[in-house]
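>>> no sequence for this one, just the structure:
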């Protein structure tokens, strides 16, 4: 890249919106993108899949029609997109966006995917099949809760960051621990150079706790009205797919197996969503230089940060 091109690219700004689920990130991202006349790139690993728009709270038709969106409902649950693959696709998309605009808005709640995109992934050691089999036996015979308890005891730091409903990530962390004797979190980089070709501005949304709990309960209620059960129940045959190991799907599948009543199922979804929101906040609070706002911030106050 010629020097003048590189200088021009450094003027570009990526506005990253983060925070707990149900905090109003999606609506804010649309408002900001509309003001900046730029697209929205989603880094929410749950919203990639077209079969589950309701349970993953994907933007509605009205929001999608206001500004261009990328990585929303654009693939099947049978085509999982992992963090490394997303990073490659998102980098390509961002370069295309920056040929047309000085700005891009990114929004989501998947810290690992954001980190992979903007900083690259850590060099985690591979593990032998015997170790993998050992962990899989625990999962198969004792279930997801056993993996959670095990991880919490050996690596509480990663336990507070990871999606506890994702068995793939739990087993991977435990495999590394068994193989190396070190917690998985020990292999995660504390700092890396961000992409020097553009400026990243981090915005965090942090509602009052009681308000967030009310928002979560209201969201679940709205999901049911929009057809949550009708969306998830036909996917029962695919319940073991990694793409369906998400809050909302697992509880409904458990209900279908008689573990919960309908009312208990909804209670569990609310509880697990609160727990997920707490882990998201824990992750974002560690982002250096993030600018925090309470719920429903005035977009103008955010736009001042990128002038």
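Yes, it's here. A quick note: this is a predicted structure, and the numbers were derived from the prediction, not measured.

>>> make it CA atoms for all contacts and neighbour counts henceforth
Fine.

>>> Now do residue 140 against residue 179, distance only.
Using C-alpha to C-alpha, to the nearest Å, residue 140 is found at 20 Å from residue 179.

>>> Comparing those two, which shows the higher neighbour count?
Set side by side, residue 140 and residue 179 show more neighbours around residue 179, with 16 against 10, by other C-alpha atoms under 10 Å.

>>> where's that one relative to residue 135, distance?
11 Å.

>>> same deal with residue 182?
Counting by C-alpha to C-alpha, the gap from residue 182 to residue 135 is 16 Å.

>>> With neighbour numbers in mind, choose between these two.
Between residue 182 and residue 135, residue 135 has the larger neighbour count (other C-alpha under 10 Å), namely 18 against 14.

>>> The more buried one in helix, strand or coil?
Assigned with DSSP: H, G, I helix; E, B strand; the rest coil, residue 135 falls in the helix class.

>>> Please name the residues that touch it.
Neighbouring residues of residue 135 by C-alpha atoms under 8 Å, 6 or more residues apart in numbering: 171, 174-175.

>>> These in helices, which ones?
Using DSSP state H, 171, 174-175 are the members of these that sit in helices.

>>> And here is the other one:
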């Protein structure tokens, strides 16, 4: 049987991952799995940069707006569903494309989900209470002290991730990072990682432009419709959290938009830190053309 290959397209937000993924999927006549956890939700379109109707129509995509913010859906659920989908796709395709900026969701497909011990559920309750009463900063400081290794690579603006790490730290007396990648799972496919990069100032300028385009496209109205549900985990994310501050009267709209840009730039920096850890990734310039990228893939992996 021919080898089965998963080509994973990674890189910072706004760098052009979707465009390259579609071109590669068209070239290899295959389909795309999205590993962008923000794009799972039906109610979130503009602020999560969901592919356009034209892009979605060009190639079959999976895991785009497939659930609701009201649904319970974990990274473990995604691993189960993505692996099941790949099993089916590989029956008719030798190559499948995966694209996304959520490092954890990419890793669970390619490497498997880490296993953690059970801890007292009251710890999570107390941490959620701490978040509600004192804000995210106290959680960030606590995790920085208890597990600086994980703190330096986690999305520190995501309270769900902070609380998950802290409950393990507090419940076991060991750092969360100590439980990561203890055992590697063996997948029945091979992974090719393609990273898209650019000079830092280019990445930041593209992010600033993208945020401006989101605002022009109606981001404020989209977020306003979701304000009644602002406590949901899905909405504790860049582009939504800042506008909730505007609706609450804490910030002006102009300041909220500046904060979206700043926090998105910080997120992009963390994404690159995460993806650069994979020494096997083939890095390409954001302006590199398709024949060049395909040539690098074929040269290295003989597919």
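Noted; the coordinates are in hand. What you see is a predicted model; the values in this text were computed from it and never measured.

>>> Which among the ones in helices among the contacts of residue 135 of the first structure count as buried?
Listed as buried from those are 171, 174-175; burial here means 16 or more other C-alpha atoms under 10 Å.

>>> can you redo these as CSV with distance to residue 249 of the first structure?
Output for those, formatted as CSV (distance: C-alpha to C-alpha, whole Å):
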residue, distance to residue 249 of the first structure
171, 20
174, 24
175, 26
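
>>> mind listing the helices for the stretch 51-200 of the second structure?
53-58, 75-89, 103-110, 121-134, 136-146, 148-151, 159-172, 200-217 (DSSP state H, counting those that start in this stretch).

>>> Which one of these lies nearest to residue 234 of the second structure?
Evaluated over these, closeness to residue 234 of the second structure peaks at helix 159-172, with 9.2 Å, by C-alpha to C-alpha.

>>> what's the closest non-adjacent residue to the residue at minimal distance from the centre of the first structure?
Centroid check for the first structure by C-alpha atoms, centre = their mean gives residue 110 as the closest residue, at 1.9 Å. Using C-alpha to C-alpha, 6 or more residues apart in numbering and skipping the chain neighbours, the partner closest in space to residue 110 of the first structure is residue 44 (5.1 Å).

>>> Identify the residue of the second structure aligned to that neighbour.
In the second structure, residue 44 of the first structure lines up with residue 36, judged by TM-score structural alignment.

>>> Test my guess that that match contacts residue 105.
Yes: counting by C-alpha atoms under 8 Å, residue 36 of the second structure does reach residue 105; the two are 7.4 Å apart.

>>> ok, residue 33 of the first structure to residue 69 of the first structure distance?
Residue 33 of the first structure is 10 Å from residue 69 of the first structure, by C-alpha to C-alpha.

>>> can you tell me which residues contact the aligned partner of residue 202 of the first structure in the second structure?
Here residue 202 of the first structure is matched to residue 193 in the second structure, going by TM-score structural alignment. Counting by C-alpha under 8 Å, 6+ apart, residue 193 of the second structure touches 7-10, 280-282.

>>> Where in the second structure does stretch 239-257 of the first structure align, residue-wise?
Against the second structure, stretch 239-257 of the first structure falls on residues 230-248 (TM-score structural alignment).

>>> Start and end of that stretch, how far apart?
By C-alpha to C-alpha, the extent of stretch 230-248 of the second structure from end to end equals 11 Å.

>>> now stretch 98-118 of the first structure
Termini of stretch 98-118 of the first structure sit 15 Å apart (C-alpha to C-alpha).

>>> what's the mean deviation for the longest strand that the second structure contains versus the first structure?
Ordering each strand of the second structure by length in residues (DSSP state E) puts strand 190-197 first. Mean deviation of strand 190-197 of the second structure relative to the first structure after superposition (mean C-alpha distance after the TM-score superposition for the first structure): 0.8 Å.

>>> Next, the angle helix 103-110 makes with that strand.
Angle of strand 190-197 of the second structure versus helix 103-110, following axes from the mean of the first three to the mean of the last three C-alpha atoms, to 10 degrees, is 160 degrees.

>>> quick check: angle from strand 190-197 of the second structure to helix 200-217?
With the same axes, to 10 degrees applied, the angle from strand 190-197 of the second structure to helix 200-217 works out at 90 degrees.

>>> gap between the residue mapped onto residue 99 of the second structure from the first structure and residue 85 of the first structure?
Applying TM-score structural alignment, one finds that residue 99 of the second structure aligns to residue 107 in the first structure. Relative to residue 85 of the first structure, residue 107 of the first structure is positioned 18 Å away (C-alpha to C-alpha).

>>> ok, those two, which is more surrounded?
The neighbour comparison of residue 107 of the first structure against residue 85 (other C-alpha under 10 Å) goes to residue 107, with 22 against 13.

>>> Quick check: the aligned residue for residue 268 of the first structure in the second structure?
Match for residue 268 of the first structure (TM-score structural alignment): residue 259.

>>> Now do the buried residues in the helix or strand encompassing that match.
Per DSSP states H and E, residue 259 of the second structure falls inside helix 253-275. For helix 253-275 of the second structure, the neighbour count (16+ other C-alpha under 10 Å) marks 253, 256-265, 267-275 as buried.

>>> returning to what we had before: of residue 36 and residue 105 of the second structure, which one has the most company?
The neighbour comparison of residue 36 of the second structure against residue 105 (other C-alpha under 10 Å) goes to residue 105, with 23 against 20.
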